[in-house]
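>>> no sequence on this one, just coordinates:
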C-alpha cells in the first residue's frame, strides 16, 4: 500500500486539514514575487519555500510550490493534491498576510513597498 493511500485512509474521518505555524518572509518585490511562506500540516509535516506572487491583475495573490529542475525536467517537491487542500493552504497564507499587513501598518517604520493590494 502506498504512503499516500495509507495517509488518506488514516485521515478520512476529517475533511479539514489542520494548518499551523504559518510564517511569511517578505522579499523585495521582483516580477510579482513578494515573499515566501512556510507552514506545518496536520501538526506533523513542515513545508517551506511556498512562493507568494501578486496576481497580474492586482486582485490578490497566488501561490507556487517548490520544485527542482534537472536537465530539461522539472520535479515537484511538494504541492496540494486536490482543490480543497489548495484552498485551505491559500486561506491560511492569505490570512497571515492580512494579519502581518495590519500589524505592520500600525507600527512605526512601515515600509509600503512590502505591501500592495
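Yes, it's here. Remember, predicted model here, so these are calculated numbers, not experimental data. Numbers count the residues shown, from 1 in each chain.
>>> going by C-alpha atoms from here, please, whenever you check contacts or count neighbours.
Noted.
>>> just checking, what packs against the longest strand seen in the chain?
Criterion DSSP state E: the longest strand present in the chain is strand 19-30. Helices and strands touching strand 19-30, by 3 or more Cα pairs under 8 Å, 6 or more residues apart in numbering; DSSP states H and E, are strand 33-41, helix 83-105.
>>> put this beside the first:
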C-alpha cells in the first residue's frame, strides 16, 4: 500500500511539474533563479482541498516523504474544511506569489480560481 501511494504521489508531483514547465516565461531553459531555493533546488507548492479527511492527511504525509526522497522542497497548505473556498483561494494566491517551480492544486471550486 505504501509503495502504491508513493508511486501515485510521485506521478502527481511529476505531472504538476511537467504541466507547469510550459508556463515558464523563459521557455523552460536555464532558470532565472526565481521559484528555486538556494542552489537551484526544485520547489513545489501543494494546495489541497483541506485537512478534514484522512485522505488529505495521507496525501500530505506521502508528499513530504517523497519530496525528501527526491530532494525537492514542498509546501503543503489546505483549508480546515472543504467548504472554505475563499481561504483556499488565498492559499493559492500565496503559492503563486512565492513563485515555486510547480503548483499542485486540488480546487474546491474550479470556476472560483479562474480569475
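Good, I have the coordinates. Bear in mind the structure is a predicted one, so any value in this text is a computation, not a measurement.
>>> can you calculate the TM-score here?
The TM-score (TM-score structural alignment, normalised by the length of the second structure) is 0.24; 45 aligned residues with a Cα RMSD of 4.3 Å.
>>> coming back round to it: what angle separates the longest strand of the first structure from strand 33-41?
Angle, strand 19-30 of the first structure to strand 33-41, by axes from the mean of the first three to the mean of the last three Cα atoms, to 10 degrees: 170 degrees.
>>> on contacts alone, who are the packing partners of the helix ranked longest in the second structure?
With DSSP state H applied, the helix covering the greatest number of residues in the second structure is identified as helix 2-21. In this structure, helix 2-21 of the second structure makes packing contacts with helix 54-70, strand 102-105, judged by 3+ Cα pairs under 8 Å, 6+ apart.
>>> change it to 10 Å
Contact here means 3 or more Cα pairs under 10 Å, 6 or more residues apart in numbering; DSSP states H and E; on that basis helix 2-21 of the second structure packs against strand 43-47, helix 54-70, strand 102-105.
>>> can you say which of the ones you listed is nearest to residue 4 of the second structure?
The closest of those to residue 4 of the second structure is helix 54-70. By Cα to Cα, the value is 10.4 Å.
>>> the closest one versus helix 2-21: what angle between them?
What separates the directions of helix 54-70 of the second structure and helix 2-21 is an angle of 80 degrees, with the same axes, to 10 degrees.
>>> next, the buried residues of helix 54-70 of the second structure.
For helix 54-70 of the second structure, a neighbour-count test (16 or more other Cα atoms under 10 Å) marks 59-60, 62-64, 66-67 as buried.
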